[in-house]
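In: structure of the sequence below:
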Amino acid sequence: MIQDISPCRVDHAYRETAPTLDDCVFSFRGDEVLLREREDGCRSLPSFRDLQYPAEEMLRQAVFLFRVDKEPVFLLDGTAPGCRGLRYFPVCGLKGILPGWAFFAGVTALHLNHWYERNRYCGRCGSVMEKKMGQRALACPDCRNTVYPCIAPVVMVAVINGDKLLMTKYAGRSLPQWVLISGFVETGETLEEAAEREVFEETGIRIRDLQYFGSQPWGFSDSVIAGYTARLDGPDEICLDRKELAEAEWHLRSRLPDELTDISIAHEMIESLRL
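Out: Coordinates of the predicted model:
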């Protein structure tokens, strides 16, 4: 999965850390990320030295993100100036570049960048928010409103019917592959209740024997995904919610379609159920 970067380790604890010229920095323009590109086409993560920032500007715009193997990683508050050898690329362009943790770190940085961008102003009084010392939080200097990073919980369910697995395709999306049922958790729901609701709402199927599989941070949608397996409880006839799904079918577990990527928990769940 995208977070599997062993032997490297991300330390997410917030620290008041000043950047140095050689520290890695992420900069985003929408959902594009700034990368250093050599003449031979090889790409890598930029440092503050590549940005050619004066020291005072670097300190003003750098936001501490996390550490990877004790090395600090920063976010640039705003887009970078045009510099030779630096270009913005789609975030998925991080996959396969060095260091090996770049993709996971970049998607996590994207999640935090979304949060910082959406909370520049206080949602209560409209004042400019300020970074709170000593913790990952933004505080309003006028009304004292404090906000913390938003993480939207998602459940994903693999429903098993003997030698078959229930798979779906989203409605109104460009994703061509078969996927597992998933959806956001509603306020006041447990994860288990959300799993049962999502399966029934989207396919009319009832489930039993819900078992936790694992979890995954998914910064593309500012989410954390909790994966479950479950067994069919009752008739296997599908009643499709066409607002959510284009298709839903029972697939033989010996002939499951291949995932387009191996970075997701969906891939791990499907492969674990393949016969």
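In: switch to C-alpha atoms for all contacts and neighbour counts from now on
Out: Will do.
In: burial measure for residue 105, as a count.
Out: Using other Cα atoms under 10 Å, the number of residues around residue 105 comes to 23.
In: let me redo that: residue 70
Out: Look at residue 70: counted by other Cα under 10 Å, it has 11 neighbours.
In: wait, what's in contact with it?
Out: With contacts defined as Cα atoms under 8 Å, 6 or more residues apart in numbering, residue 70 is in contact with residue 11.
In: please report how far it lies from residue 84.
Out: Per Cα to Cα, to the nearest Å, residue 70 is found 29 Å from residue 84.
In: to compare with the earlier structure, here is another sequence to fold:
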Amino acid sequence: MIQDIAPHQFDNAYYPVAPDRHCIALCYESRACLMKKTEEEFIFPRFADLENENEGIYKNYTFLFRIDEERYYLVTNVCYSHLKDYSMEDISYFRSAEPQYRAFAGITGHQLFGWYNSHRYCGACGLPMKPDSKERMMYCEKCHSMEYPKICPAVIIGVTDGNRLLLSKYAGRIYKKYALLAGYTEIGETLEETVEREVFEEVGLKIKNIRYYKSQPWAFSGTILMGFYCDLDGPDEIRLDQEELALAEWFEREEIPVTPSRDSLTNEMIMQFKKGKI
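Out: Next comes the predicted model:
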């Protein structure tokens, strides 16, 4: 999966030290990230690439994380027109980009970019928020409100019936490939209750034997994904929620129309079943 970057090591501890010329600058605009692409790989700009055209870049920055010994920083409102080989690319590129550890850095940085951007002002009194100097937190000097990064829990659900697996396609989304059922956990319910509720809401099926498989940080939607398998309990007739899904179908293990990819928990769970490991 995209976060499996060994032998590289991701360190998200908060070290708000000043960047030097060799540190990596992550620059985003909405759902796009600044990078230089070649046939073999892609790279991010370093502070040295941006310093001449961006006065104050060493003052206006946000420390993000480290991978190995390299420090990554968020910088905003930068001029990059002088970087002729660089361009803004949609963050969906990170799903298959190489090297993988750099792709993981890019999408994780984008999740933090979104959080900082949506917490510039206090939700209680409306005044500007300020970053804390010791931990990743934004605070309000007037009402003392504190905001920490929020991560939304969501479940990925592999519904099985003997040698069959239920696959679906989302309605109204850019992603058009087969996927598993999924949904966000609501306040007051357990993860297992989320699994049961989402299956019934989306396809009208009852299930049993809910069992946990694995988790994954999924920065594309700002979630922590938790994978579960479960068994059909009763009739297999699908009643589709057409607002959520374009279709849902049962597939025999040997006929599952999905091939391996490196990025997602969903793909790994489908392939585990297809290979007979589940």
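In: and the residue nearest to residue 128 of structure 1 when sequence neighbours are not counted, how many residues sit next to it?
Out: Distances taken as Cα to Cα, 6 or more residues apart in numbering put residue 121 closest to residue 128 of structure 1, at 4.5 Å, once the chain neighbours are dropped. When counting by other Cα under 10 Å, one arrives at 17 neighbours for residue 121 of structure 1.
In: which residue lines up with residue 121 of structure 1 in structure 2?
Out: Aligned counterpart of residue 121 of structure 1 in structure 2: residue 121 (TM-score structural alignment).
In: residues touching its match, list them.
Out: 127, 128, 129 are the contacts of residue 121 of structure 2 under Cα under 8 Å, 6+ apart.
In: kindly report the same for residue 223 of structure 2.
Out: Residue 223 of structure 2 sits next to 151, 152, 153, 154, 217 when contact means Cα under 8 Å, 6+ apart.
In: ok, the second one to residue 244 of structure 2 distance?
Out: According to Cα to Cα, residue 152 of structure 2 stands 19 Å off from residue 244 of structure 2.
In: now the closest residue to residue 1 of structure 2 other than its chain neighbours: which helix or strand?
Out: Spatial nearest neighbour of residue 1 of structure 2, chain neighbours left out: residue 263 (4.4 Å); criterion: Cα to Cα, 6+ apart. Using DSSP states H and E, residue 263 of structure 2 sits within no helix or strand.
In: wait, residue 263 of structure 2 sits on residue 5?
Out: No: look at residue 263 of structure 2 against residue 5 with Cα atoms under 8 Å: they stay out of range, at 11.1 Å.
In: quick one: end-to-end distance for stretch 231-247 of structure 1.
Out: End-to-end span of stretch 231-247 of structure 1 (Cα to Cα): 20 Å.
In: in structure 1, which spans are helices?
Out: Secondary structure of structure 1 (DSSP state H): helices at 48-51, 55-61, 102-118, 191-203, 265-273.
In: list the buried residues of the longest one.
Out: Neighbour-count burial for helix 102-118 of structure 1, counted by 16 or more other Cα atoms under 10 Å, picks out 102-116.
In: next one: the fourth one
Out: Buried residues in helix 191-203 of structure 1, counted by 16+ other Cα under 10 Å: 191, 192, 194, 195, 196, 197, 198, 199, 200, 202, 203.
In: just how off-centre is that helix within its chain?
Out: Taking Cα atoms, centre = their mean, to the nearest Å, one finds helix 191-203 of structure 1 lying 22 Å from the centre of the chain it belongs to.
In: got it, and the longest one?
Out: In terms of Cα atoms, centre = their mean, the gap separating the centre of helix 102-118 of structure 1 from the centre of its chain is 8 Å.
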